[in-house]
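> predicted coordinates and the sequence they were generated for:
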Amino acid sequence: MHAAEGAARPLLFTGIATQDVAAPFRAQDALELTILMPCLNEAKTVAACVEAALGFLERAGIRGEVVVADNGSTDGSRELARSAGARVIAVPDRGYGAALKGGIEAARGAYVIMGDADCSYDFSNLDAFVEQLRGGARLVMGNRFRGGIAEGAMPLLHRYLGNPVLSFIGRLFFRTDIGDFHCGIRGFHQESVAALGLVSNGMEFASEMVAKAALAGISIAEVPTTLKPDGRGRPPHLRTWRDGWRHLKFLLLFCPRWLFLYPGVMLVLAGVVGMGVLQRPWSSDAHDLRIHTMLYMAGAMVLGVQLVQLAVLTKWLGVLSGIVPQPPWLRRAQPALSLEAGLLLGAGLFAIGLIWSVGLVQQWGRSGFGPLAPTEGMRAAIPAVTLMIIGMQAVAGTLFAGAIELAWRTGRQKRHA
């Protein structure tokens, strides 16, 4: 549990006083809403954000709290936030995601609404978020493009390229209709998000939350929200290209079907169809062209099988590590993905290719091991060699997966010893 700091302050909107932050949490102290703000050197704006949030709670008559998850501020932000009425949580691990994880863990509210402590979001107007949460939505995203982006609030590159492209990829990969995948203000049921097992410490935490929520099948809603220029008077923590790449990398690795599976399946199908077409009787004029094409088809099959194998391994590793929930298809396919099944399949394909190759050598022997016709010989040799390569790929991949599982289980036993 993260260390917490704070001072007792009357909560006029609830008629109770805050508990000493060191006191244990009691069921009767349960709150409806925690307004959570990550903070790193936000001295110019954090107090105004806290006051706006407290004002909303009072106006709406909501029993709640404001929590500032401080990530190592050195400009007096903690003291300013505490004086304004927030409960301050010190989060030693650096990073946007780390601060939010610490705040979510410490939240006392059944609902949490998170937003940056830089005055870019309006904490005095959270009614739409609360309405959706009370209505049953487990995650409520803000949409800045629907609510309005003030001039100078978002760089043009982010507004017209970065956010639209990454949001489109997120919708495509995770089959959700969220229009603003990276909006910094969002609300959720504390227990629902805690159960997702979020692990990212950086800016990609925002993508991980939506991706895991979509994969878990929890209900997601979206409400318009406004974005104003931040009031910090200094460059933002967000770095366009570095953090954009981290978001994209996370989306790709989190959804291996687009990174590996679909390209792999397309390559395998292209290779199989191409091989089949090229096995038809050849005319003498097409020999050289067809033999070179067949070689490329073989390469497509080998690469495609490798990508499909990587897709399965990546998904499986994500499930093992707890990064992603186990999809139903992986649960159903587990008997076919056992070590023994993988070794048997790989050995069988290799054996077919080897027997085919031995037959070709015997055929050559019956002709007295004389000169070979390159095109006719390669027409049969290429598929045989392809089967041997794919078979060995399957065997190697299966053994690699077995080694990883053994290492993971050993490490888990040591951690629980």
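Noted; the coordinates are in hand. Residues are numbered from 1 along each chain as shown.

> going by C-alpha atoms from here, please, whenever you check contacts or count neighbours.
OK.

> go through the chain and flag its longest strand.
Longest strand in the chain, counting residues (DSSP state E): strand 31-39.

> which helix is the longest one in the protein?
Longest helix of the chain, by residue count under DSSP state H: helix 374-415.

> about what we covered before: give me the contacts around the longest strand of the chain.
The contact list for strand 31-39, computed with CA atoms under 8 Å, 6 or more residues apart in numbering, reads 46, 53, 62-71, 73, 77, 96, 99-100, 103-104, 107-117.

> between strand 31-39 and whatever helix or strand comes next after that strand, find me the angle.
Note on strand 31-39: by DSSP states H and E, the next helix or strand toward the C-terminus is helix 46-60. Computed by axes from the mean of the first three to the mean of the last three CA atoms, to 10 degrees, the angle separating helix 46-60 from strand 31-39 equals 160 degrees.

> put this next to the previous one:
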Amino acid sequence: MIELSVVMPCLNEAETLAICIEKAKTSISGMAIEAEIIVSDNGSTDGSQDIAKLHGAKVVDVIEKGYGNALKGGIEASRGTYIIMADADDSYDFSDLEPFVSKLREGYDLVMGNRFKGGVEKNAMPFLHKYLGNPVLSFLGRLFFGIKIRDFHCGLRGFSKKAYNMMDLRTTGMEFASEMVVKSKLKGLKITEVPTTLSVDGRSRPPHLNTWSDGWRHLRFLLLYSPNWLFLLPGIVLMLFGTLGFLFIGAKPTDINGITLDVHSLLYASAFILIGFQFVVFYGLTKIFAVENGLLPKSSRYANLFKFLNLERGLLLGLLILIIGISLSVNAYLEWQDVAFGNLNTTETLRIVIPAVMSLQLGVQIILFSFFFSILGLKNKD
């Protein structure tokens, strides 16, 4: 029975592939473990496939392009109980896989390498990656998802085949690495990290990684998988600021340190409320889309979403706000009528018209979105 599969994604790695395979074989021999080495080739044209076979590795040809596709092809072809993956550029230490296997045997589902604990060789990591990209993205990962690891993007990591199947990974590019960590947390899997080293890339050609575009793909992924931070919290903050604006300047102008806030500020306050509401609605839509398409796991909170946001409550709330808007509009009309539809005191009129227009818009939006959420809820109930 094969206990360990070592998977190396490969795209024209002829210069370093043999070194990585031999290092992995040395580590496997030292652990006296039944293992296999899989080279998941993504269309190499430099003879990498022949090199892999010559050194005793199993070659899996993956037609679909992309880092994630290459890894998925190799992982799904593996037969080991545990899997360790890393790039075949000789920057990761395949000769010391024992700490990963030990943690997996202890029952951890995902074991991440930590290059900052193990040591980063001089010039092994670009300046922007070391001091900006990795620290920022790792911080956001901890903040958004509560994942207590320090090196979110280490490419050397181990996991059980069972855990991999539970992750249900969907992405095909560089963000595959982020999805693995996020999904592990969302699925309630046990995560830990062990020190590992990072050496200078052994290839003479530039790496496949593109600093800005791949960094953006990782950041975009983190944001899309955390609708609370992307939509819900900004929406609540905007609506809170807008509501405070109405409380302070809705009835009369307010002076703050010599600055007068009047109807012009009231207009922005109404915009904050409307924009904030849109953010909250998009949170709900994103959550539903992500869960129903298998991108996020279902939770009790998700089920309660449809219990709380039902059609009847939405219609009632929307109707009440709509009535407020209509009442204020009628009031503004009557004041206009009192002056025989002539000139009005603009400031005093806007103090009525702005809340009226905002209430009309908000009421209609709540009613429409209540119907839409109700339609989505039909599928959820089925």
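On my side now, so go ahead. Because the structure is a prediction, the values reported are computed rather than measured.

> for residue 193 of the first structure, which three-state class applies?
Three-state assignment for residue 193 of the first structure (DSSP: H, G, I helix; E, B strand; the rest coil): helix.

> show me what it aligns to in the second structure.
By TM-score structural alignment, residue 193 of the first structure lines up with residue 164 in the second structure.

> number of nearby residues for its match?
Residue 164 of the second structure has 20 neighbours, counted by other CA atoms under 10 Å.

> how far away is it from residue 72 of the second structure?
Going from residue 164 of the second structure to residue 72 of the second structure by CA to CA, to the nearest Å gives 10 Å.

> quick check: neighbours shared by the two?
Common neighbours of residue 164 of the second structure and residue 72 are not found (criterion: CA under 8 Å, 6+ apart).

> show the secondary-structure elements that the longest helix of the first structure is packed against.
The contact analysis (3 or more CA pairs under 8 Å, 6 or more residues apart in numbering; DSSP states H and E) places helix 374-415 of the first structure against helix 287-321, helix 339-366.

> mean neighbour count and distance to residue 247 of the first structure added to those helices, as JSON lines?
As requested, these are exported to JSON lines (neighbours: other CA atoms under 10 Å; distance: least, CA to CA, whole Å):
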{"stretch": "helix 287-321", "mean neighbour count": "19", "distance to residue 247 of the first structure": "17"}
{"stretch": "helix 339-366", "mean neighbour count": "16", "distance to residue 247 of the first structure": "34"}
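
> what's residue 289 of the second structure aligned with over in the first structure?
Taking TM-score structural alignment, residue 289 of the second structure has residue 317 as its aligned residue in the first structure.

> go on, residue 151 of the second structure?
For residue 151 of the second structure, the aligned residue in the first structure is residue 180 (criterion: TM-score structural alignment).

> give me the three-state assignment for that match.
Assigned with three-state DSSP, residue 180 of the first structure falls in the coil class.

> pull the contacting residues for the residue nearest to it when sequence neighbours are not counted.
Excluding the flanking residues, the one nearest residue 180 of the first structure by CA to CA, 6 or more residues apart in numbering is residue 143, at 5.2 Å. Neighbouring residues of residue 143 of the first structure by CA under 8 Å, 6+ apart: 179, 180, 183, 222, 223, 224, 225, 226.

> list the contacts for the aligned residue in the second structure for residue 235 of the first structure?
Taking TM-score structural alignment, the alignment pairs residue 235 of the first structure with residue 206 from the second structure. Residues near residue 206 of the second structure by CA under 8 Å, 6+ apart: none.

> ok, now residue 72 of the first structure?
So residue 72 of the first structure contacts 40, 41, 90, 91, 92, 94 (CA under 8 Å, 6+ apart).

> from residue 202 of the second structure, how far off is the counterpart of it in the second structure?
Using TM-score structural alignment, the equivalent of residue 72 of the first structure in the second structure is residue 43. According to CA to CA, residue 43 of the second structure stands 20 Å off from residue 202 of the second structure.

> with residue 100 of the second structure instead?
Per CA to CA, residue 100 of the second structure is found 23 Å from residue 202 of the second structure.

> what's the match for residue 227 of the second structure in the first structure?
Residue 227 of the second structure maps onto residue 256 of the first structure when the alignment is built from TM-score structural alignment.

> could you do residue 271 of the second structure as well?
In the first structure, residue 271 of the second structure lands on residue 299 (TM-score structural alignment).

> next up, the contacts around that match.
residue 271.

> could you redo the last one with a cut-off of 10 Å?
Residues near residue 299 of the first structure by CA atoms under 10 Å, 6 or more residues apart in numbering: 267, 268, 271, 293, 382, 386.

> with that, I have no additional questions.
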